[in-house]
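> Need coordinates for the following:
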Amino acid sequence: MTTTPAAWAVADPYATALRAGRGPLFLRRADGWLLPLDVERWCAHADPVDLDVLDRCEGAVLDVGCGPGRLVAELAARGRTALGIDVSETAVHHAVRLGGQALRRSVFDSLPGEGRWGTVLLMDGNVGIGGDPRALLDRVARLLSPGGLLIAETAPVDIDERVEVQVVDVTHGCGSDGAFPWARLGTPALLRHARRAGWRAVGQWTAGGRCFAALRSRSASSSAEAPKSTAVISSQRARKPSGDSPVPSR
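Alright, predicted model coming up:
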């Protein structure tokens, strides 16, 4: 799959918000509807809901759309092999400063350790990357090891929506120069797409008003166990940095 630069990766409002550690920041549809982005939570340390997700991770962890890096920093502090990828240079720099390992890449770029990651995370609405859930699920399946685990954070409503959006700061009246494709999926919609793509649902839960689903890739063995259960912004091709990057060990 080839990808083109999406406006939000270089959008001043996004980079400015990450540097400040606060919003307000929104995704805006063409009809003017606004989806708030939780910049303050993304820029803080991993909270109890995040920590529960990280407890469920298996093996080496790839955090797709890692943002400013709270999850990869926490995994690094635990001594876990983890890598974050994000198309925002500002986000990647923030993640590295926190102590995590991160690269400026799209999930659709060539990545280290392809086919060998134990867990892929799609947190904070990143299940919407690229606006094509099936394409994203197929790509994640190629990144995971056989029987690998995907943990995705879904919308807290039953929705299955593909839209064009912009990143906007309504307070200062500024936004990205162009729109990019995005998707919003509730858990039922994600599970429908996943079944059609050959994934197996192994858990779903809610915590702190947030919703999650855990899926096994299509090559999972029949003996694979589900993680413990209670009751993962965009798909453009980014500049590849030089230098070595972490690769999961086998």
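> alpha carbons only for contacts and neighbour counts from here, please
Will do.
> Pick out the residue nearest the middle of this protein.
Geometric centre of the chain, nearest residue: residue 122, 3.3 Å, by C-alpha atoms, centre = their mean.
> Tell me how many other residues surround residue 96.
17 (other C-alpha atoms under 10 Å).
> doesn't it fall inside a helix?
Yes. Per DSSP: H, G, I helix; E, B strand; the rest coil, residue 96 lies within a helix segment.
> measure it to residue 241 for me?
13 Å (C-alpha to C-alpha, to the nearest Å).
> what about the helices in this structure?
Remark: helices assigned in the chain by DSSP state H are 12-20, 39-43, 48-56, 70-77, 89-98, 133-143, 187-196.
> tally of neighbours for residue 112?
Look at residue 112: counted by other C-alpha under 10 Å, it has 17 neighbours.
> just residue 20 next, same as before
Count around residue 20 with other C-alpha under 10 Å applied: 12.
> Stretch 97-115 spans what distance, first to last residue?
From its first residue to its last, stretch 97-115 covers 28 Å (C-alpha to C-alpha).
> What residues of it count as buried?
Using 16 or more other C-alpha atoms under 10 Å as the test for burial, stretch 97-115 gives 98-109, 111-115.
> One more, so I can put them side by side:
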Amino acid sequence: MSTAYDLTGAADPAAAPGPAPAGAGSAGAGAAWAAADPYDDAVRAGRGPLFLRRADGWLLPLEVERWCARADPADLGILDRCEGTVLDVGCGPGRLVAELAARGRAVLGIDVSAAAVAHTLGLGGQALRRSVFDPLPGEGRWGTVLLIDGNVGIGGDPLALLRRTAALVVPGGLLIAETLPVDVDERAEVEVVGLPQAPGTGRVFPWARLGTPALLGYAGREGWRTAGQWTAGGRSFVALRSRSASSSAEPPKSTAVISSQWSRYPSAERPVADR
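Next up is the predicted model:
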């Protein structure tokens, strides 16, 4: 039986997003996900086909069935490494949030897709329809942030995403990210489509694809240090440690911050996976 934590600081986690705040940077890219009907439809159905498509027609299959299934052994290996309270950025249908909640961990998922947030809530997890670039509950107090299923690509600007993540975790906090199992560092404009030849949605947004060497290079520039690298189930992962306030910084605590201390901001954005 999972422990109940109020991590949202919001009365209606699935409320429609408001306008992005000034200076939100890459947050606008996520609005395309929120409006991408093929994605919401696939999540509600629990299956694809679903793709990210570049302007030149190149397709990236999205693994909707895996996202909608229970956490697999590779996922469980990620969750075993989490420290303190956990923020799952681009939580999708919520398999990781639900598994952590079932373990009694304090965890919150954020996603711009209404269908993804609803699915996560239905699994018993806590989730907000919100962008990683928007103001979030508990900023600077998360023990671990997750960027799984290709969500290192959010916004198409890895440096901006790493800076934002650093502002979310405690000093010395942990970022666990999934990378591509090949050496790639690519930025592109993409859209979500349900079929390879489906008409364009007109909602194009920036995305990035990173292998481990590329992510480690960007992370080093932003002051993150490598805490681990591993592969599981054909997938690749990196754990990064943020700057500590001092060399003797205490490890993050697993207790939840009470909700009255956390902000309430409606907003939007949707990261998903890429492979």
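> Superposing both, give me the TM-score.
Overlay of the two chains. TM-score (TM-score structural alignment, normalised by the length of the first structure): 0.87; 229 aligned residues with a C-alpha RMSD of 1.9 Å.
> aligned partner of residue 40 of the first structure in the second structure?
Residue correspondence to the second structure (TM-score structural alignment): residue 40 of the first structure is matched to residue 65.
> what's near enough to touch its match?
Contact analysis of residue 65 of the second structure by C-alpha atoms under 8 Å, 6 or more residues apart in numbering lists 46, 47, 48.
> now swap in residue 212 of the second structure and tell me
The contact partners of residue 212 of the second structure, by C-alpha under 8 Å, 6+ apart, come to 179, 180, 181, 182, 183, 236, 237, 238.
> Any idea how many residues pack against the nearest residue to residue 71 of the second structure once chain neighbours are set aside?
Of all residues not flanking residue 71 of the second structure in the chain, residue 95 sits nearest, at 5.6 Å (C-alpha to C-alpha, 6 or more residues apart in numbering). Residue 95 of the second structure has 23 neighbours, counted by other C-alpha under 10 Å.
> In contact with residue 95 of the second structure, which residues?
Residue 95 of the second structure touches 67, 68, 69, 70, 71, 120, 123, counting by C-alpha under 8 Å, 6+ apart.
> Spell out the residue ranges of the strands in the first structure.
26-29, 34-36, 61-64, 82-86, 102-104, 117-122, 144-154, 160-169, 174-175, 180-185, 200-207, 210-216 (DSSP state E).
> what's the last one in contact with?
This points to strand 210-216 of the first structure. With contact meaning C-alpha under 8 Å, 6+ apart, strand 210-216 of the first structure is reached by 147-156, 187, 194, 199-206, 227, 232.
> For residue 170 of the first structure, what is the corresponding residue in the second structure?
In the second structure, residue 170 of the first structure lands on residue 195 (TM-score structural alignment).
> quick one, what contacts its match?
Here residue 195 of the second structure is in contact with 49, 50, 51 (C-alpha under 8 Å, 6+ apart).
> So the second one sits against residue 37, correct?
So the one you mean is residue 50 of the second structure. No. Judged on C-alpha atoms under 8 Å, residue 50 of the second structure makes no contact with residue 37 at a distance of 10.9 Å.
> So between these two, which is more surrounded?
Neighbours were counted for residue 50 of the second structure and for residue 37 using other C-alpha under 10 Å; residue 50 has more, 22 against 17.
> Residue in the first structure paired with that one?
Aligned by TM-score structural alignment, residue 50 of the second structure pairs with residue 25 of the first structure.
> ok, the nearest residue to its match once chain neighbours are set aside to residue 105 of the first structure distance?
With C-alpha to C-alpha, 6+ apart as the criterion, residue 25 of the first structure has its nearest non-adjacent residue at 4.9 Å, and that residue is residue 169. Using C-alpha to C-alpha, residue 169 of the first structure is found at 24 Å from residue 105 of the first structure.
> on that earlier part again, next, the contact list for the residue nearest to residue 25 of the first structure, please.
13, 23, 24, 25, 26, 175.
> How about residue 44 of the second structure?
Here residue 44 of the second structure is in contact with 115, 119 (C-alpha under 8 Å, 6+ apart).
> repeat for the one 10 residues further on
Counting by C-alpha under 8 Å, 6+ apart, residue 54 of the second structure makes contact with 188, 189, 190, 191.
> Kindly provide the distance from the second one to residue 203 of the second structure.
With distances defined as C-alpha to C-alpha, the gap from residue 189 of the second structure to residue 203 of the second structure amounts to 10 Å.
> higher neighbour count, these two?
The residue with more neighbours, out of residue 189 of the second structure and residue 203, is residue 189; 18 against 15, by other C-alpha under 10 Å.
> so who does the nearest residue to that one once chain neighbours are set aside touch?
Sequence neighbours aside, residue 206 is the residue nearest to residue 189 of the second structure in space, at 4.5 Å (criterion: C-alpha to C-alpha, 6+ apart). Residue 206 of the second structure sits next to 29, 154, 155, 156, 187, 188, 189, 190 when contact means C-alpha under 8 Å, 6+ apart.
> if I read this right, the third one contacts residue 30, doesn't it?
Yes. Residue 155 of the second structure lies in contact with residue 30 (C-alpha under 8 Å); the separation is 7.1 Å.
> ok, so what distance separates whatever residue of the first structure lines up with residue 154 of the second structure from residue 81 of the first structure?
In the first structure, residue 154 of the second structure lines up with residue 129, judged by TM-score structural alignment. Going from residue 129 of the first structure to residue 81 of the first structure by C-alpha to C-alpha gives 24 Å.
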